[in-house]
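Trainee: Sequence plus the predicted model coming up.
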Amino acid sequence: MAARLRVLVVGASIAGPATAYWLARAGAEVTVIERFPGIRKGGQAVDIRGCGLTVMRRMPGMEDLVRAKPTGEEGLSFVRNDGRPYGIIRATGNPDQQALLSELEIFRGDLSTILHDLTNRHESIRYKFNEQVLSIKQHATAGLLEVAFASGRQNAPFDLVVAADGATSRTRAIGLECGVRDHIHSTDTWAAYFSTKKNYTNGDKVSLGYSAPGGRFMNAGYKPSGGSHAMMMGRGTASANAFRQAAEQGRTREFVAEQYSNAGWISNDLVEELKTADDFYASEIVQVKVPTLHKGRFVLVGDAGYAVGPTGFGTSIALAGAYVLAGEIKKHSGDVDAALEAYERQMRPLIKDMQKIPPFVGSIAAPQSAWAIWVRNQLFAFVAWSGVAEFLQRFLGGAFKNSKEFPLPEYEWDE
C-alpha cells in the first residue's frame, strides 16, 4: 500500500470495532467515533453463527474471550400463567450445529466490549466518544472526504468513511443523502431489554418465556452476574406503529410498561423492574435494504447497510462485512474505489440470503390470539416430551446455515 489510508469508522458497537480491527490489519489508520460517552452495556443476547464463527476464529484470541462471557442460558421453556412449564428444549451441545438455540450466545454489550478492548490498544486505531458526524463533503478530484464533526472540532480529511452506527444510522442519511428512515423496512416487531434485580428463574439456566394475546411475548433468563435478563416484545402492524410513535416522543419505557401491565404471569413484576432499570433499551426490529452499499468513498457495514431483522444473523453478517471490506481494500492495494465495488459484489448474495425471514419465527414467539398461543404451547409440549426436539432443532436450524455454506475469502493481512 503506497500510502496509509485514513479511515473514519462511525459506531463503536460490534460492527465498528470489528471493521477497525480488520482495516488496521489491512494497513490503514483508523479513527472510530461514537456518539455515546462509552461502549453501551447490556442489550439483547446475540448469536454468532455461520460466517460470523469463521471471522471470529480468524481473530486471534477472540473466541476464548467470547466463550468466557456466555449468557449462561442452556435452554428455553414456555410457561403457563402460573409459571408451570410446558416443557424444555435445550441447545444441541455442538457449537458448529446452527440450530434454533445457538451454542455461542453473548450479550451485545459484552461482545462490543470485547471488540473494543481487542482494538483499543492497537497503534493504528483511535477511539473518540461523545462525537458524531455533522456533514461529509466528497472531493472527487482528490478522492478525499472532508468530515465536519458535531463537537465543533476541526474538520478532517479521510480517504474512506464507514457508517457502522446501526439500522437507524444518521451517518447513512448524510452519506447517501437520504432520510434516516429511508431504506428501513419494518418487520412489525419491536423489543425491549433490561436487567432485573430479582432472579425469576430461581438460578435455573433455562430461559422462561410467556406469550399473551396481541402478539406479546416476555422472557426472563439466567444472568451470570445475578438477577435476570428480561425481554418484552410486541408483534403486529398496529403495535409497531404505536411503538414508533412512542419512540419519536421519547417515551418508549412508558409505552412498554403500558403494553405489559396485567398481561399475565410475572408481567406486573417485570413492569415495575423496567421502570428503574438502568440498562433499559428498546428498539424496532427492522431490515435495511439500500440500493447501494457505497457512494464514492462512503460505505456501509453491518446494520447500517443490511440489518437483517429477526433472522438471528445480524451479528454474524456484521462481522463478515467488516472482514470482507478490509480484505478487499488489502487485496486491491489501497485502490478504494475498486475495493468498494468488490465488497458490494461479495456481500450482496450473503445479504439476500440472510434477510430471508423464516416463516415460523413470528408465529412461534408471539402468536396473536389466545387460540394460537394454546396451539403453539401444545406443540411445544409434545416436542419437548416426545424427544423429537433435537431432530426439529436440526431440521429447522437448516434455516440458520452452517458456516461451510458461506466460505469467506482468504486475505493476506499485516500483523
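Mentor: Sure thing, it's come through.
Trainee: make it CA atoms for all contacts and neighbour counts henceforth
Mentor: Fine.
Trainee: what's near enough to touch S267?
Mentor: 218, 260-261 (Cα atoms under 8 Å, 6 or more residues apart in numbering).
Trainee: hang on, I meant G11
Mentor: Counted by Cα under 8 Å, 6+ apart, G11 has contacts 17, 32-35, 163-166.
Trainee: distance of it from M354?
Mentor: 22 Å (Cα to Cα, to the nearest Å).
Trainee: now swap in E34 and tell me
Mentor: Taking Cα to Cα, one finds E34 at 27 Å from M354.
Trainee: One more: G27?
Mentor: In terms of Cα to Cα, G27 sits 30 Å off from M354.
Trainee: do the same with H332
Mentor: For H332 relative to M354 (Cα to Cα), the value is 27 Å.
Trainee: So which of those two has more stuff around it?
Mentor: M354 (23 against 16; other Cα atoms under 10 Å).
Trainee: Assess the claim that that one and V308 are in contact.
Mentor: Yes. Judged on Cα atoms under 8 Å, M354 makes contact with V308 at a distance of 6.5 Å.
Trainee: overlap in contacts of these two?
Mentor: By Cα under 8 Å, 6+ apart, no residue touches both M354 and V308.
Trainee: Which parts of the stretch 51-200 of the chain are strands?
Mentor: For the stretch 51-200 of the chain, strands defined by DSSP state E, counting those that start in this stretch occupy the ranges 75-78, 89-90, 105-107, 125-129, 133-139, 144-149, 156-158, 160-163, 184-196.
Trainee: Redo these as a markdown table? Include mean neighbour count.
Mentor: Shown next, in a markdown table, are those (neighbours: other Cα atoms under 10 Å):
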| stretch | mean neighbour count |
| --- | --- |
| strand 75-78 | 21 |
| strand 89-90 | 22 |
| strand 105-107 | 21 |
| strand 125-129 | 17 |
| strand 133-139 | 17 |
| strand 144-149 | 19 |
| strand 156-158 | 18 |
| strand 160-163 | 26 |
| strand 184-196 | 21 |
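Trainee: want to compare, so here's the second one:
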Amino acid sequence: MHNRNVLISGASVAGLTLAYWLQRAGFRPTVVERAPGLRKGGQAIDIRGCALQVMDRMNLLDKVRSVTTGMRGMSVVDGDGVELSRSTEETFTGGVIDNDDVELMRDDLTTLLFDVSRYGTEFLFDDVITAIAQDDDGVEVRFRHERPRRFGLVIGADGLHSGVRRLVFGPESSHLRFLGSYLAIFSVDNFLALDHWQTFHMTPQELVGVYSTRDNTEARAILLFHSPELDIDHRDPVRHRALVADRFAGVGWETPRLLERMGSAPDFYFDSMSQVRLDHWSKGRVTLVGDAGYCPSPRSGQGTSLALAGAYVLAGELGNRPHDHRGAFARYELLTRDYVHRNQRLAQNRSGDSRPSPVELARAANSLTLPAYPCRG
C-alpha cells in the first residue's frame, strides 16, 4: 500500500487506540469526529483480561489505575428508599481479592488515549464522513465540512450507529440485534452523598441507579427499561428525554429528582441495548473496529475491552503487512473473531438488569492471546 494515510472515523476508545498504534506501525492517521471535541460523560467502564495488556504496552496502565472509580459496593432499595440488600466489591468479584480488573469513567480513558495519540495524529473535529468511494489504489472520502480527500484506508470506529458501516456495508437494520431494553445515562450532582457507592431501585420492568464519581464530587444516573423495539431516531435527544420521563413517571425512590435533573444534563445519553453482528468486518480498503464492527452491548461489560484489543490487533497486522491490507484485515478477523463471539455471548439470553458472573467474564476476557508486534515508527 503506497498511501500510508489512514482515516479513522470516531475519536472513540477504539479510534484513539488505533491512531496510537498506527503511528507506531509507520502510518499517518487522521481522526474525524462528529462532536466538537472529545465526548464528555458516559458510564463507568471496565478494562479486563488481555485489554489490560494493551494498556500496559501503551505505558498507560499506571495512569489508568490512578483514576479508577474506587467503588466499594452497592445497595438495592425499595420505592421508599429502604435498603433491601447490599454487596461489597469483594462480593462482586466472587471473593477474588487479586482481581486485576480496572473500572474508570469512559471520558477519563478517552482523555488518556487522546493525550498519547494526539501529536502524531491529525484531528478533524465537528465533521463527519458523507461519502466513500474506493478503488484499487485508495479511498476517496467526502466530508460535511472538510474538502474531499484521498486515503489509503478508511476504518470505522464510530460506534453502534456507525456511519462508515452504513455507507459501506448497508443499512444498520441488517446488522443490529436488539436485546430488549433501553438505557439512559447522565451526570447529576451527588445529592445522595454517596461515598464510592452505587444505589439501585428495581421494578419488574425498570431499573434506576445512581453512583458517585470523581471522588464523590459528581454522580451518574442510570435509567434502564425493558421494551419492545421502538421506532425512534437515535439522534433525537428531545424525544429521548420525553420518552424516558414518560416511562419512569410514577416510579418510586429518587426517580422524580433524577428526571428533573435529566432535563438540564449536558451529557445525556440514550440508546438501545443492541449488538452489532456482521459476517465480515472488511470490504475492500474499509474495515471496522470496536462497537462499529462488533458491539457486544453494555450488558456484556466488555465493549471497552473489545475496542482496545481489536484496535491493537488491527494496527499490528497492518504494520506486519503494510502493502497487503486484505491480508492484514483477514488476519485481524481470524485472530479476534472467537474472542468477539465469546464476549457477545455474555449479553445474550440475559435480562437487562443482570450481568455475567465473575467467572464468565474472566473466561471471555482472557480468551484472546495478544500477539507481540514489533515497535515501528
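Mentor: Looks like it came in fine. Only a predicted model underlies this, so the values are computations on that prediction, with no experimental measurement involved.
Trainee: ok, which stretches of the stretch 101-250 of structure 2 are helices?
Mentor: Assigned by DSSP state H, counting those that start in this stretch, the helices in the stretch 101-250 of structure 2 fall at 106-117, 163-169, 237-248.
Trainee: What's the match for Q346 of structure 1 in structure 2?
Mentor: Here Q346 of structure 1 is matched to L335 in structure 2, going by TM-score structural alignment.
Trainee: What segments of the stretch 251-400 of structure 1 are helices?
Mentor: Counting by DSSP H, counting those that start in this stretch, one finds helices in the stretch 251-400 of structure 1 at the ranges 252-260, 267-274, 303-306, 314-331, 336-354, 360-365, 370-386, 389-396.
Trainee: Please name the nearest non-neighbouring residue to the aligned residue in structure 2 for V271 of structure 1.
Mentor: The equivalent of V271 of structure 1 in structure 2 is L259 (alignment by TM-score structural alignment). Spatial nearest neighbour of L259 of structure 2, excluding adjacent residues (Cα to Cα, 6 or more residues apart in numbering): A245 at 6.2 Å.
Trainee: So what's the residue count around the one you found?
Mentor: 18.
Trainee: is it true that it touches R261?
Mentor: No. Between A245 of structure 2 and R261 there is no contact under Cα under 8 Å: 10.9 Å.
Trainee: OK, contacts around the aligned partner of S186 of structure 1 in structure 2?
Mentor: Taking TM-score structural alignment, the alignment pairs S186 of structure 1 with F178 from structure 2. Applying Cα under 8 Å, 6+ apart, we find F178 of structure 2 in contact with 229, 272-275.
Trainee: rerun at 6 Å
Mentor: Under the criterion of Cα atoms under 6 Å, 6 or more residues apart in numbering, the neighbours of F178 of structure 2 are S274.
Trainee: Against H234 of structure 2, how distant is it?
Mentor: 13 Å.
Trainee: T113 of structure 1 -> structure 2?
Mentor: Looks like T113 of structure 1 aligns to T111 there (TM-score structural alignment).
Trainee: ok, for that match, nearest residue in space, not its chain neighbours?
Mentor: L38 (7.5 Å).
Trainee: just I114 of structure 1 next, same as before
Mentor: L65 (7.0 Å).
Trainee: what's the answer for R126 of structure 1, then?
Mentor: T31 (4.9 Å).
Trainee: and the one you found, how many neighbours?
Mentor: T31 of structure 1, neighbours per other Cα under 10 Å, totals 18.
Trainee: what's the answer for the one 5 residues further on, then?
Mentor: As a burial measure, F36 of structure 1 scores 14 neighbours (other Cα under 10 Å).
Trainee: How about the contacts made by it?
Mentor: N130.
Trainee: Could you do the one 5 residues further on as well?
Mentor: Under the criterion of Cα under 6 Å, 6+ apart, the contact list for K41 of structure 1 reads G109.
Trainee: Please determine how far it is located from A12 of structure 1.
Mentor: Here K41 of structure 1 is placed at a distance of 12 Å from A12 of structure 1 (Cα to Cα).
Trainee: and if you look at S195 of structure 1?
Mentor: For S195 of structure 1, the distance to A12 of structure 1 equals 22 Å [Cα to Cα].
Trainee: out of the helices of the stretch 101-250 of structure 2, deepest packed?
Mentor: Highest mean neighbour count among the helices of the stretch 101-250 of structure 2 (mean count of other Cα atoms under 10 Å): helix 163-169, with a mean of 20.
Trainee: Off-centre distance for it?
Mentor: Mean C-alpha position of helix 163-169 of structure 2 versus that of the full chain (Cα atoms, centre = their mean, to the nearest Å) differs by 18 Å.
Trainee: Show me what that helix is in contact with.
Mentor: 156, 172.
Trainee: for the counterpart of L308 of structure 2 in structure 1, what are its contacts?
Mentor: For L308 of structure 2, the aligned position in structure 1 is L319, judged by TM-score structural alignment. Neighbour list for L319 of structure 1: G52 [criterion: Cα under 6 Å, 6+ apart].
Trainee: Let me know the distance separating L319 of structure 1 from L101 of structure 1.
Mentor: 20 Å.
Trainee: same thing with V180 of structure 1?
Mentor: For V180 of structure 1, the distance to L101 of structure 1 - Cα to Cα - is 33 Å.
Trainee: So for the two, which residue has more residues nearby?
Mentor: L101 (20 against 16).
Trainee: hang on, the more buried one packs against A91?
Mentor: Yes. Shown here, L101 of structure 1 and A91 form a contact pair, counting by Cα atoms under 6 Å, at 5.2 Å.
Trainee: Residues in contact with stretch 197-214 of structure 1: which ones?
Mentor: Here stretch 197-214 of structure 1 makes contact (Cα under 6 Å, 6+ apart) with 73-79, 217-222, 227-228, 368-370.
Trainee: How about it, which residues are buried there?
Mentor: 199-201, 204-214 (16 or more other Cα atoms under 10 Å).
Trainee: same thing with stretch 376-385 of structure 1?
Mentor: 376-377, 380-381, 383-384.
Trainee: In structure 1, what residue corresponds to S274 of structure 2?
Mentor: S274 of structure 2 maps onto V286 in structure 1, by TM-score structural alignment.
Trainee: Ends of stretch 298-318 of structure 1, what's the gap?
Mentor: Stretch 298-318 of structure 1: ends 17 Å apart by Cα to Cα.
Trainee: Thanks a lot, see you next time.
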